[in-house]
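Trainee: Below is the structure, and that's it, no one-letter string:
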């Protein structure tokens, strides 16, 4: 089956990023991901007609000579990551790489529409490359690595299916869009779109100065990113925000810190502040927050602080008691039997599916 692949520099008549109306949160998330693509990209959830693809194309137009690559739903794993042509070894003794979409998206934007409808294996491989910036192609014991640093933008309509929680968690930032309900906002969006459709060159020219300034800010932020560090206070604040949200693992902490650093770089500051963490926290936590945290209860991991004793936490009950019982020698009547533990469920926000208990 032949699959059409969209691969071309973004034309100048793409809807300008600075002309987007009513999408301040989405614009912030996309800019942060552009400053630091290693965060894992942005997952945009929302109904049809909420400018998801328009925003992704507009972001690519801000990056210098950036390709905009679309991953088709019918793409195979080989089309995504590439493959090695070992038959060339027999002819001239060289192994040649047939590059995939991740190689062609290097330096630009890889757009995945309806990511929730893709096979899990394809999404898993895509997220691996997006987070590491390196793609490894292997075949018959031979492997090849190449750079694949791009801004990953995935979109989904929750009405068309869910994304597995394990994959949902691996997206760095998330934004849930909704249909605009305020008449003034709807009118502004319609006017902006009609103006672009009637005379796209005029709209592009109108926003040329703002676009150029934002592109320069992105370039400066990327260059300054490595020089910004986090203080202990900032790290502790991010950890507390993650604990309050009852998230699994530490990916939320890492994403919050990287996003806060990207925000500081974008605003041309020399240090990361607590306010930066707060400004980006919801982008990192919205698709990871649990029901218990939303209800105001403290998750088990946060309720029990680590013991300061060198002997470790005392097996007073719960998981500690279960571990003590398993490790105790036979005939140790002081051991307690394992006890079932309740699992925290994820609160449904209306856009992100709850994690299954």
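Mentor: That came through fine. Keep in mind that what you see is a predicted model, and the values were worked out from it rather than measured.

Trainee: C-alpha only now, for contacts and for neighbours.
Mentor: Will do.

Trainee: for residue 21, helix, strand, or coil?
Mentor: Three-state assignment for residue 21 (DSSP: H, G, I helix; E, B strand; the rest coil): coil.

Trainee: Secondary structure element holding the nearest residue to it once chain neighbours are set aside?
Mentor: Excluding its sequence neighbours, the residue lying closest to residue 21 (C-alpha to C-alpha, 6 or more residues apart in numbering) is residue 189, at 5.7 Å. In this structure, residue 189 sits in helix 183-198 according to DSSP states H and E.

Trainee: and the next element down the chain from that helix?
Mentor: Moving toward the C-terminus from helix 183-198, the next helix or strand (DSSP H and E) is helix 200-206.

Trainee: Return the set of buried residues in that next one.
Mentor: By neighbour count on 16 or more other C-alpha atoms under 10 Å, the buried set for helix 200-206 is 200, 203, 204.

Trainee: Ok, stretch 230-247 next?
Mentor: Residues 230, 234-235, 237-239, 241-247 are the ones in stretch 230-247 that count as buried (16+ other C-alpha under 10 Å).

Trainee: Farthest-apart pair in the residues you listed, please.
Mentor: Within these, 230 and 246 form the most distant pair, 22.6 Å apart (C-alpha to C-alpha).

Trainee: okay, now the one to match up with it:
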């Protein structure tokens, strides 16, 4: 029976940064999804399922391994279109994920064109299927959550940049935290219903906060002051392109909604900086003036109190004695 029930997100120990990034993506799916980088066994799928429970539809769809493009986007029945004069559409994974969470495990192992397709739909919220001049469009607004283990391959930079936020999980929990994680998991496996009931109040409060933030989001302006601050920071981080600016601004607004605020503040911009720049920062400093040339060696020796380069002895005066004539060779006869 535990397979039919989800471990409540409110009972997850630790992973505070990852949970915050997922909350923001749930508040505003237009952020473009969350990429989670880290080894296996870090409760990534548990957190993704927990986010689905906070949404009104509570839909959680996992992209099947080896799924074809048709299975993802859906198919069109051309015979029905020609014979009946109407489009008969068989929904795919994207249609089923509408209003919920689409979870893609090991997204870095998918073919590039499928990753590109998923990111397109996640950003636009619309899936369009075309075949032989026949097309069909349907809404596909979902929270895209992808995971990857860098030891099994990297995503191309062009695809990596298109994920809205990125969180890197590379730290091990402390011993006390590890033990508490195991205790809660054992309690859930032993009696899922009792465990869920135990965390019911916290879970409901979390769901209400997420729903309230989604309702508050449209009323929070994407103001110029926040955008100017973000643009300066993106420039200082050497970010290529402008996607980081837009994603960062949207995430900061979602964070303000999560706090219950009515406008973006500096704390909102600070809170999501790492999420927006983790996969975009190049660490290229802005151009700086060339340093002045070093003074001549003699000046360096004088400035350092007579000490020149390492191993070099300072010049010393040598006293001159009486002048002595050097012997001359006898002339040839």
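Mentor: On my side now, so go ahead. Treat the numbers as computed from the prediction; the structure is a model and nothing was measured.

Trainee: And the helices in the stretch 201-333 of structure 2?
Mentor: Counting by DSSP state H, counting those that start in this stretch, residue ranges of the helices within the stretch 201-333 of structure 2 are 224-236, 243-259, 266-271, 273-277, 297-303.

Trainee: What lines up with residue 108 of structure 1 in structure 2?
Mentor: Residue 108 of structure 1 maps onto residue 100 in structure 2, with residues paired by TM-score structural alignment.

Trainee: how close does its match sit to residue 128 of structure 2?
Mentor: Residue 100 of structure 2 sits 19 Å away from residue 128 of structure 2, going by C-alpha to C-alpha, to the nearest Å.

Trainee: Which one of the two is surrounded by more residues?
Mentor: residue 100 (26 against 13; other C-alpha atoms under 10 Å).

Trainee: The nearest residue to the more buried one once chain neighbours are set aside: what's it in contact with?
Mentor: Spatially, and ignoring its direct neighbours in sequence, residue 100 of structure 2 is nearest to residue 59 (4.4 Å; C-alpha to C-alpha, 6+ apart). The contact partners of residue 59 of structure 2, by C-alpha atoms under 8 Å, 6 or more residues apart in numbering, come to 52, 53, 97, 98, 99, 100, 101.

Trainee: Narrow those to the ones also in contact in structure 1, please.
Mentor: Mapping the contacts of residue 59 of structure 2 onto structure 1 (both residues aligned by TM-score structural alignment, their matches' C-alpha atoms under 8 Å) leaves 52, 97, 98, 99, 100, 101 still in contact.

Trainee: burial of the alignment partner in structure 1 of residue 208 of structure 2, as a residue count?
Mentor: Aligned by TM-score structural alignment, residue 208 of structure 2 pairs with residue 216 of structure 1. Per other C-alpha under 10 Å, the neighbour tally for residue 216 of structure 1 reads 16.

Trainee: And for residue 31 of structure 2?
Mentor: Using other C-alpha under 10 Å, residue 31 of structure 2 has 26 neighbouring residues.

Trainee: Map it across to structure 1 for me.
Mentor: Checking TM-score structural alignment: residue 31 of structure 2 goes with residue 39.

Trainee: That match against residue 133, yeah?
Mentor: No. Applying C-alpha atoms under 8 Å, one finds residue 39 of structure 1 not in contact with residue 133, separated by 10.3 Å.

Trainee: mind listing the strands for structure 1?
Mentor: 6-9, 42-45, 67-70, 83-85, 96-98, 109-112, 134-139, 142-147, 151-156, 173-176 (DSSP state E).

Trainee: between those strands, which one is nearest to residue 162 of structure 1?
Mentor: Ranking those by their distance to residue 162 of structure 1 (criterion: C-alpha to C-alpha) puts strand 151-156 first, at 8.5 Å.

Trainee: starting at the chain centroid, how far to the closest one?
Mentor: 8 Å (C-alpha atoms, centre = their mean, to the nearest Å).

Trainee: counting contacts, what elements does it pack onto?
Mentor: strand 42-45, helix 52-62, strand 109-112 (3 or more C-alpha pairs under 8 Å, 6 or more residues apart in numbering; DSSP states H and E).

Trainee: got the buried residues for the longest one?
Mentor: Neighbour counts over helix 52-62 of structure 1 (16+ other C-alpha under 10 Å) mark 52, 53, 55, 56, 57, 58, 59, 60, 61, 62 as buried.

Trainee: which residue lines up with the residue nearest to residue 21 of structure 1 in structure 2?
Mentor: Under the alignment (TM-score structural alignment), residue 189 of structure 1 maps onto residue 181.

Trainee: I'd say its match and residue 7 touch.
Mentor: No. With contact defined as C-alpha under 8 Å, residue 181 of structure 2 and residue 7 do not form a contacting pair (11.8 Å).

Trainee: and these two? which has more neighbours close in?
Mentor: Taking neighbours as other C-alpha under 10 Å, residue 181 of structure 2 and residue 7 compare with residue 7 leading, 23 against 16.

Trainee: quick one: the counterpart of that one in structure 1 and residue 122 of structure 1, what's the gap?
Mentor: If you follow residue 7 of structure 2 across to structure 1 using TM-score structural alignment, you land on residue 15. Distance, residue 15 of structure 1 to residue 122 of structure 1, using C-alpha to C-alpha: 30 Å.

Trainee: same deal with residue 6 of structure 1?
Mentor: Applying C-alpha to C-alpha, the value for residue 6 of structure 1 to residue 122 of structure 1 is 18 Å.

Trainee: again with residue 270 of structure 1
Mentor: Distance from residue 270 of structure 1 to residue 122 of structure 1, by C-alpha to C-alpha: 39 Å.

Trainee: Which of the two has more residues huddled nearby?
Mentor: Per other C-alpha under 10 Å, whichever of residue 270 of structure 1 and residue 122 has more neighbours is residue 122, with 17 against 14.

Trainee: Just confirm the match of residue 7 of structure 2 contacts residue 58, I think it does.
Mentor: Yes. Counting by C-alpha under 8 Å, residue 58 is a contact partner of residue 15 of structure 1 at 5.9 Å.

Trainee: related to what we said a few turns ago, Serialize the buried residues of stretch 230-247 of structure 1 to JSON lines and add fields for distance to residue 302 of structure 1.
Mentor: Listed next are these as JSON lines, based on distance: C-alpha to C-alpha, whole Å:
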{"residue": "230", "distance to residue 302 of structure 1": "23"}
{"residue": "234", "distance to residue 302 of structure 1": "18"}
{"residue": "235", "distance to residue 302 of structure 1": "16"}
{"residue": "237", "distance to residue 302 of structure 1": "14"}
{"residue": "238", "distance to residue 302 of structure 1": "14"}
{"residue": "239", "distance to residue 302 of structure 1": "10"}
{"residue": "241", "distance to residue 302 of structure 1": "11"}
{"residue": "242", "distance to residue 302 of structure 1": "10"}
{"residue": "243", "distance to residue 302 of structure 1": "6"}
{"residue": "244", "distance to residue 302 of structure 1": "8"}
{"residue": "245", "distance to residue 302 of structure 1": "10"}
{"residue": "246", "distance to residue 302 of structure 1": "8"}
{"residue": "247", "distance to residue 302 of structure 1": "10"}
